[in-house]
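Engineer: Compute the structure for the input listed below.
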Amino acid sequence: MYDRQPLPDVDPDPIRARAIRQLHLKRGLKLHALIYVMANVIQVVVWFAYTSEQFFWPLWSLLGWGIGLVFHIWAVYSGASLDEARIEREVNRIHGGAGR
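Structural biologist: Modelled structure (predicted):
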């Protein structure tokens, strides 16, 4: 029904392709961290301006979103790399599921 075509700009050098992928992941992480900081600073300012006598409610966002940010950092910077065996298993899984 739908034939998936390879991307025309795929780099044949696997190390260069992996470096480009890693740079994209790091850029995404930087954007995530920037939005986290900006959103939480705004929440703290609103809390301070309007409800500073009450419970520090931005804590829930700081902690909850912070946990997600920590996992994002871990995913980008962990030493877990895609070795050839894992890549081959995934390629075989995709090819095996293509006829379904």
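
Engineer: Please count neighbours and contacts with C-alpha atoms only from this point.
Structural biologist: Fine.

Engineer: Show residues contacting stretch 42-62.
Structural biologist: residue 40 (Cα atoms under 8 Å, 6 or more residues apart in numbering).

Engineer: how about it: buried residues?
Structural biologist: Judged by neighbour count (16 or more other Cα atoms under 10 Å), stretch 42-62 contains these buried residues: 43, 44, 47, 58, 62.

Engineer: Before we compare anything, build this one as well:
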Amino acid sequence: MGRFRKRMDDSYQPEDNSSDERYNLAYKRVKRIKGFYIHALVYVLVNAFILLSISNSSRVGDAVFWEWQTWNTVFFWGIGLVAHGLSVFGKNIFFGTNWEEKKIQQFMDKDKENKWE
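Structural biologist: Got it, this is the predicted structure:
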């Protein structure tokens, strides 16, 4: 693979950590995060506009407001937004990096405290 080696999380990292390559990787990551935040902002603004326009044309308690057609854009676009977020922040969004090692150490420390020595 040349100058890149595969990491455990299926991403590629340059073998030599020159500052230019690290800067380029960091720049691309920041652009991806910024793109997600823009996507989330557009999602909120567009869906707020849709829901407000429907609520202005009918009453909130009216059956039209609670129909599937009113909420399907929010639902399906929300699925796309979640997928975008997972692609940007990675699969470790909930557990973080080294979560397993930290948990194992925490349990080992807890067991050590509970032993009668």
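
Engineer: still on that earlier bit, can you name the two of the buried residues of stretch 42-62 of structure 1 that sit furthest apart?
Structural biologist: In these, two members sit farther apart than any others by Cα to Cα. They are 47 and 62, at 12.9 Å.

Engineer: In contact with the counterpart of residue 41 of structure 2 in structure 1, which residues?
Structural biologist: Aligned against structure 1 by TM-score structural alignment, residue 41 of structure 2 finds its counterpart in residue 34. Residues in contact with residue 34 of structure 1 (Cα under 8 Å, 6+ apart): none are found.

Engineer: which SS state does residue 34 of structure 1 fall under?
Structural biologist: helix (DSSP: H, G, I helix; E, B strand; the rest coil).

Engineer: on that earlier part again, out of the buried residues of stretch 42-62 of structure 1, list just those in helices.
Structural biologist: Judged by DSSP state H, helices contain the following of the buried residues of stretch 42-62 of structure 1: 43, 44, 47, 58, 62.

Engineer: nearest to residue 25 of structure 1, of these?
Structural biologist: Sorting these by distance to residue 25 of structure 1 puts residue 62 at the head of the list, at 22.4 Å, by Cα to Cα.

Engineer: Show me what the closest one aligns to in structure 2.
Structural biologist: Aligning on TM-score structural alignment places residue 62 of structure 1 opposite residue 74 in structure 2.

Engineer: quick one: that match from residue 19 of structure 2, how far?
Structural biologist: Relative to residue 19 of structure 2, residue 74 of structure 2 is positioned 42 Å away (Cα to Cα, to the nearest Å).

Engineer: and residue 75 of structure 1, what pairs with it in structure 2?
Structural biologist: Using TM-score structural alignment, the equivalent of residue 75 of structure 1 in structure 2 is residue 87.
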